[in-house]
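Asks: quick one, what's the 3D model for this:
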Amino acid sequence: MTISPVWSWEGRVTSELLLILDTSTTAGSVALCRGEHLLAEIVVDSLANHSDQLLLHVQQLLTEQQCTLAEVAAFAVIDGPGSFTGLRVGVTAAKGLARACHRPLFGISSLHLLASALPYVTLPVCAFLDARKKEIYAATFSTATGSPCLLDGPCVLPPQQFLAAMPVPALFVGSGAVLYRDLIVERFGPLAIFAPGPLHTPRASSTAPLVLQRFQSGESGDPGLLLPRYIRPSDAEIAQQK
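Replies: Here you go, the predicted model:
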């Protein structure tokens, strides 16, 4: 029997340079951070451009900051839920970069990403992403201590069903919160609070504190173990089941 070697990082990494990719929605982003400090970030609003531009954006950030790929200490990628195509593009690219550099790769939930932009909120934070088909990807977090702590979810279901079981008052964030704002207000009235407009667009840099924490903890970050988190089956899989 052949036993595969345990994944380990190459050499001793002393820098805290982090490269974080998000292609889970149309609002994709690439962030270069040193620890929790954002050095530069590129945000695009076109799902079609992710596959063509992602690695170009990575190179652009590194060049502008006078860094090299070899200096990156750890990689992270938003691994779902979200666009099936976008997730495949981002996860595949991130795994390739991490393997080439022999560096750890950490997967972060797209819903966690949204909640990360709202630290120290005393209310529950409800992250909603439009899942199409009149459904949402949803999860509820507590961010009272700074870092999001999952309370409920993630799941995919009609917004009415999730709202019926939700705690109130709550703070809503994400494309699903924007799309179903009227439904949320109808359900909760003035108890429904919405994040400021810019925070509904996910930014890869929001997860830098979590990525740094996982890197410093010595988590293996084996790229071979990372898979997209789709939550629901694709249309092709549904068709095969019929």
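Asks: for the rest of this, base every contact and every neighbour count on C-alpha atoms.
Replies: Noted.
Asks: and the contacts of the stretch of helix or strand Cys155 belongs to?
Replies: Assigned by DSSP states H and E, Cys155 belongs to strand 149-157. Strand 149-157 has contacts (CA atoms under 8 Å, 6 or more residues apart in numbering) with 111, 131, 135-143, 231-232.
Asks: make it 6 Å
Replies: For strand 149-157, contacts defined as CA atoms under 6 Å, 6 or more residues apart in numbering pick out 135-142.
Asks: Proceed likewise with the subsequent sequence, for comparison:
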Amino acid sequence: MLTLFLDTSAAAVGIALTRDGNLLAESLVGGGGRLQNSRLLPELERLLTLCGLRPVDIGLFACSTGPGSFTGIRTAVATVQGLALATGAPCIGISSLAHLAMNLPHAALPVCPLLDARKNEVYAGLYRCTELPEPLREDRAVAPELLLDSLEGPTLFLGDGACRYRDLIVTRRGERALFAPDCHHLPRPAAGALLAETMFLKQGGTAPELLLPSYLRLSEAELSRQQKI
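Replies: Next up, the predicted model:
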């Protein structure tokens, strides 16, 4: 099976093409936010051309559906929806936190991926990573202090949220806090493709119209509308 995976949930544009779990091409370009809309499609076209492929050749379209950058999540989800509808191929979404946890396979400790959610919060997960990530808790948006006080035992942290709140994590957790190497704080597209492909083989795909973002909290626009009611 030929899989195309997209990730624009964090501070990078990530694309991977795999065939039956084997990597064909991977791209990870820094600079998220508003640049993601302009960078994703040209980079996707470049990788497809490099591999001599067309969208109709893809057997599975996949992406990280969040949590993370609201703009980035919408970009990846809308792109996968459009490609799946145009080609008739199935699609699937994965948690961006589970995707990040894929950076630490066979970890002996619980893995806590953290993404900076701004507003003094993090998007947090907790996974057992004996091979593929198995959730020990539901992903959530939470104040880092509350998250850290709820953890038990040594924990392995990674992600841009772990970088931002490193001093706080060390203060609260002491020797029970361990950190992934710097090169593992960004999710790797190839790892996301592997997770998506494995999930698809186990549970099948999702109809494009049912592939939805997972924001974990309300957007600024939704908050403003609620305040006006």
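Asks: give me the TM-score for this pair.
Replies: Overlay of the two chains. TM-score (TM-score structural alignment, normalised by the length of structure 2): 0.95; 226 aligned residues with a CA RMSD of 1.2 Å.
Asks: on that earlier part again, most neighbours among the contacts of strand 149-157 of structure 1, which one?
Replies: Highest neighbour count within these: Tyr137, with 29 neighbours (other CA atoms under 10 Å).
Asks: can you map out the strands along structure 2?
Replies: Taking DSSP state E to define them, one finds strands in structure 2 at 2-7, 12-19, 22-30, 60-64, 91-94, 111-118, 121-124, 127-128, 134-135, 140-142, 155-158, 177-179.
Asks: find me the equivalent region of stretch 43-61 of structure 2 in structure 1.
Replies: With TM-score structural alignment applied, stretch 43-61 of structure 2 matches the range 57-75 in structure 1.
Asks: over to stretch 206-215 of structure 2?
Replies: The aligned range for stretch 206-215 of structure 2 is 221-230, by TM-score structural alignment.
Asks: run the chain-centre distance for the matching stretch.
Replies: Offset of stretch 221-230 of structure 1 from its chain centre (CA atoms, centre = their mean, to the nearest Å): 13 Å.
Asks: and if you look at stretch 86-96 of structure 2?
Replies: On the basis of CA atoms, centre = their mean, stretch 86-96 of structure 2 sits 14 Å off its chain's mean C-alpha point.
Asks: residues in contact with it?
Replies: Around stretch 86-96 of structure 2, the neighbours that count as contacts under CA under 6 Å, 6+ apart are 56, 59-66, 205-206.
Asks: what do you get for stretch 222-229 of structure 1?
Replies: Here stretch 222-229 of structure 1 makes contact (CA under 6 Å, 6+ apart) with 7, 79-81, 95, 104-105.
Asks: now the longest helix along structure 1 on structure 2. Mean distance?
Replies: When structure 1 is parsed with DSSP state H, its longest helix is helix 84-101. Helix 84-101 of structure 1, aligned to structure 2 and superposed, deviates on average by 0.8 Å (mean CA distance after the TM-score superposition for structure 1).
Asks: matching residues in structure 2 for that helix?
Replies: By TM-score structural alignment, helix 84-101 of structure 1 lines up with residues 70-87 in structure 2.
Asks: report the buried residues of that stretch.
Replies: 70, 72-81, 83-84 (16 or more other CA atoms under 10 Å).
Asks: list the residues that contact Leu194 of structure 2.
Replies: Residues near Leu194 of structure 2 by CA under 6 Å, 6+ apart: Gly21.
Asks: which residue in structure 1 lines up with it?
Replies: Counting by TM-score structural alignment, Leu194 of structure 2 lines up with Pro209 in structure 1.
Asks: what separation do you get for the residue nearest the centre of structure 2 and Leu47 of structure 2?
Replies: Compute the mean C-alpha point of structure 2, and by CA atoms, centre = their mean the closest residue is Ser96, 2.1 Å away. With distances taken as CA to CA, to the nearest Å, Ser96 of structure 2 is found 22 Å from Leu47 of structure 2.
Asks: can you check Phe70 of structure 2 too?
Replies: Applying CA to CA, the value for Phe70 of structure 2 to Leu47 of structure 2 is 25 Å.
Asks: now, of the contacts of stretch 86-96 of structure 2, which are buried?
Replies: Neighbour counting with 16+ other CA under 10 Å marks 59-66, 205-206 as buried within the contacts of stretch 86-96 of structure 2.
Asks: tell me the one among those nearest to Ser38 of structure 2.
Replies: Nearest to Ser38 of structure 2 out of those is Cys63 (CA to CA; 17.4 Å).
Asks: thought that closest one was touching Phe5?
Replies: Yes - contact criterion CA atoms under 6 Å: Cys63 of structure 2 and Phe5 qualify, at 5.3 Å.
Asks: thinking again about what came up before, endpoints of the match of stretch 206-215 of structure 2, how far apart?
Replies: For stretch 221-230 of structure 1, the end-to-end distance is 20 Å (CA to CA).
Asks: in it, what counts as buried?
Replies: Of the residues in stretch 221-230 of structure 1, those buried (16+ other CA under 10 Å) are 221-223, 226, 228-230.
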